[in-house]
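**Q** Below: sequence and its predicted model.
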Amino acid sequence: MQSDPLKNGLVGHWKFAGDARDHSGHENHGRPHGVDFSAPGRSGKPGTAARFNGVDDCIEVKHHPTLSLGNKDFSIATWVRLDEAHDDVIGDIAGKYDPVERRGFNFYVTASSSGYNSHGDSRHLHFGIDNAMEESWRDCGALHPTNTFVSSLTAHDGRLYAAQADALGDGSDSCHVYAYSGGHEWEDCGRVSDDLRQRSAYSLIAHRGHLYCGTGQQDWQAAGPELCNFSHVYRYVGGREWEDLGQVGRNYRILGLASYKGDLYCGTDVSHPQVFPDSGNVFRYAGGQQWEDCGRLGEQVHTFALMVHNGELFGGCMGEIYRYLGDRNWEYLGQPLGNTQVHCLEVYRGDLWAGTWPQGYVLRYHHGQKWENGGVVGERHERTTDPVNEINDLTVHNGSFFAGVIPRGEVCRYEGGRQWRVVRRLLANPDYDPHQLDSWARVPSIAAFDGKLFASTGTCRGCPQERPHHEAGRIYSTQIGRAVSWDRDMGSSWNHVAAVRENDRLRLYLNGHQVACSDSIPASCYNLDTAVPMYLGFGSVDYFSGDMEDVRMYCRALHREDVATLASQSAGDSAW
């Protein structure tokens, strides 16, 4: 009798048929933390899938020699169903990764959340391995010769988009969005607004299958009725066309956008002494060109950052952090460690983190009004009389947690505890002086795309220049270990996903089809052995939010035919 090829090399098989037991014969049984095993699977029958709540549910699989990956081939495959209503970061399908040693693999679903923006609702699939490998950074070009600031980077529908802060001239060359074409090339997707007094394409997000952009004036010192008009939000139609969704309150900058429970939210900033009742508030899109006022974060008139986490919407402003309660109500969550501005929020390893000014604290949220100091990023305080560190972006990619920082234009990596390390200074201004604001440099936006980490640069105020510094207003990329990604929305129905390490390549499959393949990998450099447990439904991004069925781990590379067979199986075919 011929053996079943799908049993060859099987070292873990968690059917989730009412429990987390391993059916491979190797007794790699899972220890559930929470997890609802009564969920219906693809057949619709209760008790055939595991439901993960996205908050604290996961399954821990103790390390065993059969799960030692080393330099060898391996594969992991499963069925997942993701939630339709977006109110949390989706999170990790599986991972066996040591964040201290930066060794292991990560398999997860997430979306872009660059700059001050929350995660979009587009569900992108990522798979990566690392062994603390460092790579050089590659120059990916600039958007416009006189632009000095790239406001936002966002992956949407298989492309990477970049928002331009400004350009010299009458305004016709400013406020554009571009799409990456490879190498140093960027395709002009048009001026977002027909109003030449809207100078900056500021915020970007993917929401309900479309790309949205909030406008404003990047140079906050120039924001006001003398030089610009009130800000709008626009939806990308395609080519070089944008649809005007209307003015959002009486504000001169839309700093952050969020996709939350099916609705589009935006945070506004007036940046001018003349303040109106709807200045600096958060708004929800109501259709057409109408926006519903969702209230103000305390008494603040500057809403910088928005982020979804564990079913809730959070906002950061002038030092204070709030949670949305509905209608026009926000709950105060504190002003941690005396910071005066909260510029970004992100989710890392299941927790909400905040990046601040001027000390450069990165803070981890506990509960109530309690925040933990996660370290200082940026200029050492002894070099300057006053602290001048601002965290412009926080991003997770392939197991690592990154920050983009003022005043020295640096990308930094979290090393655990309160430790951060500079990975690369992307804008090395030779005239830098910690006491001179116009000499400062930023990394405004960091995003994952095509298995790589991209980061943009900017001068402090983003003012256009005839001959900018050669590193200002550019985009750079690097490899963090090796990774592949599917940068299109997976949707909310059941999908079969598989991640494969095969010789010197990583391969990613969706519903039986290969959707990504890495460049050649020096296999000897990627020994993934680590004694940490493997987790299903948890990892470097977040606790998984959704349903999972029939997880399989192999100590070999699945062939295309193997993956296609698994993806074509009817519900209940994994009963052996």
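**A** In hand now; what should we look at? Residues are numbered from 1 along each chain as shown.
**Q** When you work out contacts or count neighbours from here on, use the C-alpha atoms and nothing else.
**A** Will do.
**Q** Where does Leu566 fall, secondary structure wise?
**A** Using DSSP states H and E, Leu566 falls within helix 560-568.
**Q** What is that helix packed up against?
**A** Contact here means 3 or more CA pairs under 8 Å, 6 or more residues apart in numbering; DSSP states H and E; on that basis helix 560-568 packs against strand 513-517.
**Q** Output the contacting helices and strands for the strand it packs on.
**A** Contacts defined by 3+ CA pairs under 8 Å, 6+ apart place strand 513-517 against strand 482-486, strand 505-510, helix 560-568.
**Q** Quick check: which of the ones you listed has the most neighbours on average?
**A** When you average the neighbours per residue for each of the helices and strands packed on strand 513-517 (mean count of other CA atoms under 10 Å), strand 482-486 leads with a mean of 26.
**Q** one more structure, for comparison:
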Amino acid sequence: MLKPVRGKCHGLGTLWITLVWLGLETGFAPGAVRAEEPARLVGHWLLTGDVLDRSGREQHGINKGVMFPRIAGGGRRASGVFNGQGAHVEIPLKPDTLGGTGDFSLAAWVEMTADTTDLPGSIASQFDESQRRGFSLGFATNTGVTSSQANFRQIEFGIDNDRDEPGWTDHGRPGNALLIFALCAHEGALFAGTCEAGPTEAGRVWKLDARNEWIDLGAPDRCNSVSALATFEGELYAGVSKYRLAGSALAESENPNKGGRVYRYRGEQQWEDCGQLPDTEAIGGMVVYGGKLYASSLYKPAGFFRYEGGTNWTACPLPNGKRVEALAVWNGGLYASSYDQAHIFRFDGREWSDLGQVGPPENTQTYSFAVYRGELYVGTWATGRVFRYGGGTNWIDCGRLGQELEVMGMLVHNGQLYAGSLPLAEVYRYDSGNSWNRLVQLDKTADVKYRRAWTMAQYRGRLYCGTLPSGRVWSFAAGANATTDRELSPGWHHVVASRRGNRLSVHVDGKSVAESAPLAPADYDLTTDRPLRLGAGSTDFLQGRMHDVRLYRGALSAGEIETLSRE
């Protein structure tokens, strides 16, 4: 029997939830009500052989490396090929193209490739990072968020004008969680893997439903933690562990059962055993790469494994015998952090390359990954600094999170990079250069040495973060966002992102698939002199093809969207 546990909202978070509820019930939202402007085509780029504007406004693009195959007859087969590694189209828009606070729609045919050796990346953006102003549309795949693959091939559409929700929302403590070890958005829901340390307790998986209640999906195993979650071939996988709480300066769990197994969710509280990783008591990370599911060992002996189906796992090579922990995908490689030294390693499907020490010798571990604006970022212990990969063995210092010692989960949310920390469980937002802005302390448990803002995921347009030792889940929204929270299948899809009145919406193949919370239109003046970029944005560059991009001043109707999806 599924057991609901209701979360709580405190402080300013309560006010925000109330406003959302009023908007849903009455159809009104904060801000003035405006008459809708009929959709008018203000940009049209077929992307078949060139980057010219067919709308008559002569807003022609500048090709930054997009390839056009020479195929007779044109159409989608001759559309632009975006390589995921810098290729994009830059379009200087005229000042009157979009109204600053007005409605608009962007429609495009986009190919989601089956290749999982790179991130699918961004579709389109016009965003000024320094002002946090503009919009972005793309695919969210967040890998290496400490131990989990938090989002996988999900569409995200956001606008911002330097607007933050006034407080973080407390979604409560699932069960007796001591640590929210894993978060994953899958099939329209948020899943959390927990560490529950009592002698008769076990790590469990919980699902947050639309009523803000935690639904108990059971304990896949008898060990104390569900340490990793990932979506693979449309299903949810969970890795389990015997977590050594002394690593967080807490009393060890009295549960003696070892982990190291992976399970597949079968509904209700049913979990299918997918096998034991050899000589592994705890799983350090899981990720999909090259069409396969990979997992690593948290503790010694080091181990790195590939799933072969059933209960079978193949042991893969290790980089110089070192442990690999957080696992991330970027630009054709699988990247791994390590607790044995502060190095990053790159796996190409056959062998590893050592990308060198990250930061000064004081750094002894690398912890988490994020891809931001097409570049790879990594968090470290014990200097609490974030570094950006500069090629070869070069790592560029991007600054320290306050006075923190360790960088935990990192994730890009609505155009900006966020990171959690230890020992105060704080969350920071990256400004630029070496500058980070402290937003909040999420765990204020007294009389403990370490508090962790451990892992993150994006769900329902919000940034979620789990903590230790309070075992709670919190969320926050910057700007306004609509996210699909479901994996998009490979192949061509017609995607439409719209701003209409007090909502954002996303349509895929003519069907409505996501909608934002209500917003105050006057708060979101998106006026910027930044160019429109196709295939580039706040996450990675687009990997795949794009065709027939149309920009409208005014929002398309449902009927107009359906008609376009049939062309």
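**A** Arrived safely. What you see is a predicted model, and the numbers here were worked out from it, not measured in a lab.
**Q** now what about the TM-score between them?
**A** With the length set by TM-score structural alignment, normalised by the length of structure 2, the two chains reach a TM-score of 0.88; 522 aligned residues with a CA RMSD of 2.2 Å.
**Q** related to what we said a few turns ago, outside of the helix holding Leu566 of structure 1, which residues touch it?
**A** For helix 560-568 of structure 1, the surrounding residues in contact (CA atoms under 8 Å, 6 or more residues apart in numbering) are Pro5, Leu6, Ala77, His496, Ala498, Tyr509, Asn511, Gly512, His513, Gln514.
**Q** Would you check the span in structure 1 matched by the longest helix along structure 2?
**A** Longest helix in structure 2, counting residues (DSSP state H): helix 12-26. On structure 1, no counterpart of helix 12-26 of structure 2 exists by TM-score structural alignment.
**Q** packing partners for that helix?
**A** So helix 12-26 of structure 2, by 3+ CA pairs under 8 Å, 6+ apart, packs with strand 169-170.
**Q** In structure 1, what range does the strand it packs on match?
**A** Counting by TM-score structural alignment, strand 169-170 of structure 2 corresponds to residues 138-139.
**Q** what's the nearest residue to the residue nearest the centre of structure 2 if we skip its chain neighbours?
**A** The residue lying closest to the centre of structure 2 (CA atoms, centre = their mean) is Asn142, at 3.7 Å. Leaving aside its sequence neighbours, Asn142 of structure 2 sits nearest to Asn151 (CA to CA, 6 or more residues apart in numbering; 5.0 Å).
**Q** Now for that neighbour: which residues touch it?
**A** Residues in contact with Asn151 of structure 2 (CA under 8 Å, 6+ apart) are Ala140, Thr141, Asn142, Thr143, Cys184, Ala185, His186, Thr231, Ala457, Gln458, Asp485.
**Q** In this structure the third one contacts Glu156, no?
**A** The one in question is Asn142 of structure 2. No - with contact defined as CA atoms under 8 Å, Asn142 of structure 2 does not reach Glu156; the gap is 11.9 Å.
**Q** following the longest helix of structure 2, which helix or strand comes up?
**A** For helix 12-26 of structure 2, the following helix or strand on the C-terminal side (DSSP H and E) is strand 40-45.
**Q** That next one packs against which elements?
**A** Packing partners of strand 40-45 of structure 2 (3+ CA pairs under 8 Å, 6+ apart): strand 543-553.
**Q** so how far does the match of strand 169-170 of structure 2 sit from its counterpart in structure 2?
**A** Taken against structure 2, stretch 138-139 of structure 1 registers an average deviation of 1.1 Å after superposition, with mean CA distance after the TM-score superposition for structure 1.
**Q** outside of that stretch, which residues touch it?
**A** Stretch 138-139 of structure 1 has contacts (CA under 8 Å, 6+ apart) with His184, Arg474, Ile475, Tyr476, Ser477, Thr478.
**Q** does the last one really touch Met133, like I thought?
**A** No - with contacts defined as CA under 8 Å, Thr478 of structure 1 does not count as touching Met133, sitting 11.2 Å away.
**Q** Check which residues of the strand of greatest length in structure 2 are buried.
**A** When structure 2 is parsed with DSSP state E, its longest strand is strand 151-164. By neighbour count on 16 or more other CA atoms under 10 Å, the buried set for strand 151-164 of structure 2 is Asn151, Phe152, Arg153, Gln154, Ile155, Glu156, Phe157, Gly158, Ile159, Asp160, Asn161, Asp162.
**Q** what's the closest of these to Pro360 of structure 2?
**A** Set against Pro360 of structure 2, the nearest of the buried residues of strand 151-164 of structure 2 by CA to CA is Asn151 (31.4 Å).
**Q** Look up how far Gly73 of structure 2 lies from the closest residue in space to Gly392 of structure 2 that isn't next to it in sequence.
**A** Take Gly392 of structure 2 and drop its neighbours on the chain: the residue closest to it by CA to CA, 6+ apart is Leu355, 6.2 Å away. Distance, Leu355 of structure 2 to Gly73 of structure 2, using CA to CA, to the nearest Å: 45 Å.
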